[in-house]
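1. heads up, no residue letters with this:
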């Protein structure tokens, strides 16, 4: 039999890899609704876009939503318009962004080195815990990671393989799309710093780019053109409205949520060393290769290889940038992960054969498997307090037995992978075990935890209690409640003080007391509602929820600030 031509063989390997990536990342889509903290918020905004036809200014209930630019919400709404199901639409942007990021890393590795190196780099990214976890959630970070990686891709093709002005312009345009997704897309342009340094010092591997002054300037125009797709219509329309509400929206989204969040962070405070922990643990199992990749990177930098300097220096700049403010979250540095995987790719084939890496991988899979099995057996046989409390909060039947059996199955899969792979194939055992873990989580945990995690269960109870013809209002609500309601619900603001929401709800209820119900968080009931006449709905999302009709209201009582708990309305 004739050997398969190298090009055809490389294409087949790439096709099989991306098919596997699709199965792994898409598993579970359609089996759950949006889960807090961010998913219900973005999907609610997208749902209101579709229902109202107002796509330029996002709303959360009756209020304008100015925390984030609307790009992700646009894509979720577009997904709904195409597929007609929110369970599919809300996860599609993350899935497509993750697959796109993998392809960009693969293609760049293929062009800079070989097709096999590109596959190793993309595979390294796909195995990282943080990347897979975030790619299976409907948050902004996978999308902004894709746009930043696309910007890096265009710039690196120009700087290292060019001149390629079209790639450069597309990279700058992608950076602009990153800006209108989460503001930090402009960080991709920090690649210019190591590029200028390498060009000044005469490093190897740089493309010969002579002149082209107007072409360089066109990159700035491409960046601004992408930003203007949203910023121009938004500013023009806000000016046309001319109200304080729209002026506050512009002020908040352009300044408070960007420069203000960076210079004076108001949440998620961590020390400057926080990201070292993320790089070590959230980036497992790629972080196991650091002892092998670090000395090899040092050798390439000593050889003045710009293919390594530019991505590595950019990763360091991104980590330093996000280490400065007090507010830090692990996902902030996720856009640096694709470039780290890219420069790891050239060495992974060699490192996988090293005994120390195989041993470390096998030890990790055995440790994880033993931990899952131990936790599952303890919960099933010992009935510890934490297991009972978890089952009660989640409304799981049989003391959460299905959940604990899932942990056992996960642990068994990991240990089986370790037994089959053993030391000789320790790395493969770890990757196979992690793949089994992600599939079990997606196909088993999603439907099991969805009723309580998404508020679907509690809102179904609300519908059953009030009947199909009643009207519903919400006080001290969370986005998942409004999203999962089976009918249009009245709200009185999200960030408004709870006692003001309750007072407005009571006035609304008095207009038609026989058919109007108020859904309220238990902490906001206050003295004006008699709990003995109200209906307890249940516990969901770490909160107690109640319903009441007009007869539960204490006559003459006026809700006051004592009904407010002081809770951050955006907290989950």
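-> Looks like it arrived, so ask away. Remember, it's a predicted structure, so these values are computed and weren't measured experimentally. Numbers count the residues shown, from 1 in each chain.

2. going forward, measure contacts between C-alpha atoms and count neighbours the same way
-> OK.

3. longest helix of the protein?
-> helix 213-241 (DSSP state H).

4. State the next helix or strand along the chain beyond that one.
-> For helix 213-241, the following helix or strand on the C-terminal side (DSSP states H and E) is helix 244-251.

5. Also compute the angle for the longest helix of the chain relative to helix 244-251, please.
-> Using axes from the mean of the first three to the mean of the last three C-alpha atoms, to 10 degrees, the interaxial angle of helix 213-241 with respect to helix 244-251 works out to 160 degrees.

6. list the helices and strands helix 213-241 packs on?
-> helix 165-182, helix 244-251 (3 or more C-alpha pairs under 8 Å, 6 or more residues apart in numbering; DSSP states H and E).

7. highest average neighbour count across those helices?
-> helix 165-182 (a mean of 25; mean count of other C-alpha atoms under 10 Å).

8. for it, packing partners?
-> With contacts defined as 3+ C-alpha pairs under 8 Å, 6+ apart, helix 165-182 has these neighbours: helix 71-83, helix 141-161, helix 213-241.

9. Not counting its own residues, what contacts the first one?
-> Among residues not part of helix 71-83, those counted as contacts by C-alpha atoms under 8 Å, 6 or more residues apart in numbering are 42-43, 45-47, 49-50, 55, 86, 88-93, 140, 143, 180-181.

10. Would you show me how to pick out the buried ones of those residues in ChimeraX?
-> A single ChimeraX command suffices to select whichever of the contacts of helix 71-83 are buried according to 16 or more other C-alpha atoms under 10 Å:
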select :42,43,45,46,47,49,50,55,86,88,89,90,91,92,93,140,143,180,181
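
11. take a look at this one as well, against the first:
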């Protein structure tokens, strides 16, 4: 084992395929995020309207259009299935990895490029979000490409190179803007400006900034004008509600304390957490390198910026993972060259922690503390296998002597987790967050004329996606569709609890009805006769047959 030769150029792509692509279609979609974005893209393809995003046929202005376009193209290529829903996220992770490789290969070495890339794809946050359908991986791709282009432009030794790379930076900033909005313009500014000040080349951005802005505007302008002509109030809602209020309002969504991201960062950088202190200690002598300075600012400033915002979601710091991979690679390489013990002892701690977690699953299982139903007794063993696999490669990392072998062992650690752990999720969670099986049970009772109702956008989206309907009525909670429901042409799509009995009675004259709910129940005694009630975990549904007494 100690003399084993490792070629990261072969191993790294294989790890990517096993971790990111093979498990992609195996697990059902998670509610609400994955089903929401699947449905928005499905409606875009179905309607042929590639300008205005809709959700359940209602205007949906929370994000611009690029992420929905990428998801829609994925569905056109691969069909409407679990794989296609997540494929754009995987593509984006691969794109970010490519940008990282090109950056490090050009400005450090090819060996360091493969080490950085191996670290990046194995980071828990990168792999978790990169195999999950949200827009953050796509946003991170375009930002990573933009940051990389800025650095290539900074190092270009002629005007042609600067025109090309600053132009590419503008292109990618524009695409990032079309994915998640104004942050795409702000984040490069608050990173690139301090970097140029540190390098004493601040005038560079003043000379070339106009070119970046011009290209970004050219990229954004066609859709920006088209959405304004189609929906004149889009930009007001998107700028004021989705940016200003989310950042500063006292009632901002997902309000969290300042330290929120620092609490999640250790989890985000697993399996490298226990060797990160060693990497940090050995970075000091490399701070004279422009790329290391740039990576440091690129990693730290976005995290600090998002920490100042009132509204916080853990996925916001995903763009900081690429520069963190660079810093970890350089620091660990330096530590290895100095033959420090940090790498070894970090691996020892890693192995012990993961072995304890693996054992804990079996101990809790045999003590009867795991929330398992009959027929689920294999699930703790899958969790045990996933974490034992991790601990095994931590042990191998202790024994190996080459840097590439150690990096390979660390990159392999989470592979078992992403291959097996999804199948260890208990029915308790499946029947609360993954409604595919429950909707399949309801399908025989649904025709194209059945009136569908849901108690929340999360349950609504499940009916949309799995039944291919965009005419579901909302009951009780408007959630993220409150703005879309405020339009006069959508007012009748929301039913209050007080209106429900009369609504059912009226609609029953012509069709059947189905109400899908999660974690709540109907006041059955106050409603017309319920023909059938369904229950699976937190999911429940009520079926009302057509009233034939008037036929």
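-> Alright, I've got the coordinates. All values reported here derive from a predicted model rather than from experimental measurement.

12. Give the buried residues for the longest helix of the first structure.
-> Neighbour-count burial for helix 213-241 of the first structure, counted by 16+ other C-alpha under 10 Å, picks out 218-219, 221-228, 230-231, 234, 238.

13. ok, so of these, who is nearest residue 156 of the first structure?
-> The shortest approach to residue 156 of the first structure among these belongs to residue 219, at 13.8 Å (C-alpha to C-alpha).

14. Excluding chain neighbours, what is closest to the counterpart of the closest one in the second structure?
-> In the second structure, the residue matched to residue 219 of the first structure (TM-score structural alignment) is residue 212. In space, not counting the residues next to it along the chain, residue 212 of the second structure is nearest to residue 170; the distance is 4.2 Å by C-alpha to C-alpha, 6 or more residues apart in numbering.

15. Residue 218 is in contact with that neighbour, correct?
-> No. Under the criterion of C-alpha atoms under 8 Å, residue 170 of the second structure is not in contact with residue 218, lying 9.1 Å apart.

16. From residue 71 of the first structure, how far out is the residue positioned nearest the centre of the first structure?
-> If you average the C-alpha coordinates of the first structure and look for the closest C-alpha using C-alpha atoms, centre = their mean, you land on residue 139, 3.3 Å from that point. Per C-alpha to C-alpha, to the nearest Å, residue 139 of the first structure is found 11 Å from residue 71 of the first structure.

17. Could you do residue 434 of the first structure as well?
-> Using C-alpha to C-alpha, one gets 31 Å for the distance from residue 434 of the first structure to residue 71 of the first structure.

18. Same question for residue 115 of the first structure.
-> Separation of residue 115 of the first structure from residue 71 of the first structure (C-alpha to C-alpha): 33 Å.

19. before we move on, what about residue 156 of the first structure?
-> Counting by C-alpha to C-alpha, the separation of residue 156 of the first structure from residue 71 of the first structure is 25 Å.

20. same check, this time on residue 462 of the first structure
-> Look at residue 462 of the first structure and residue 71 of the first structure: by C-alpha to C-alpha, they are 32 Å apart.

21. ditto for residue 337 of the first structure
-> Remark: distance between residue 337 of the first structure and residue 71 of the first structure (C-alpha to C-alpha) = 22 Å.

22. what about the two, which has more around it?
-> In this comparison of residue 337 of the first structure against residue 71, neighbours counted by other C-alpha atoms under 10 Å, the higher total goes to residue 71 at 23 against 20.

23. Quick one: map that one onto the second structure.
-> The equivalent of residue 71 of the first structure in the second structure is residue 66 (alignment by TM-score structural alignment).

24. quick one: what's aligned to residue 111 of the second structure in the first structure?
-> With TM-score structural alignment as the criterion, residue 111 of the second structure pairs with residue 116.

25. what's next to stretch 216-225 of the second structure, contact-wise?
-> Judged by C-alpha under 8 Å, 6+ apart, the contacts made with stretch 216-225 of the second structure from elsewhere in the structure are 51, 170-175, 177-178.

26. Need the max-distance pair from those residues.
-> Within the contacts of stretch 216-225 of the second structure, two members stand farthest from each other by C-alpha to C-alpha: 51 and 170, at 22.0 Å.

27. Can you add distance to residue 81 of the first structure and give the helices and strands packed on helix 213-241 of the first structure back as TSV?
-> TSV is the format used below for these (distance: least, C-alpha to C-alpha, whole Å):
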stretch	distance to residue 81 of the first structure
helix 165-182	20
helix 244-251	27
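
28. Just the terminal-to-terminal distance for stretch 283-294 of the first structure.
-> The first-to-last residue distance of stretch 283-294 of the first structure comes to 15 Å (C-alpha to C-alpha).

29. Then stretch 253-268 of the second structure?
-> Between the opening and closing residues of stretch 253-268 of the second structure there is a gap of 22 Å (C-alpha to C-alpha).
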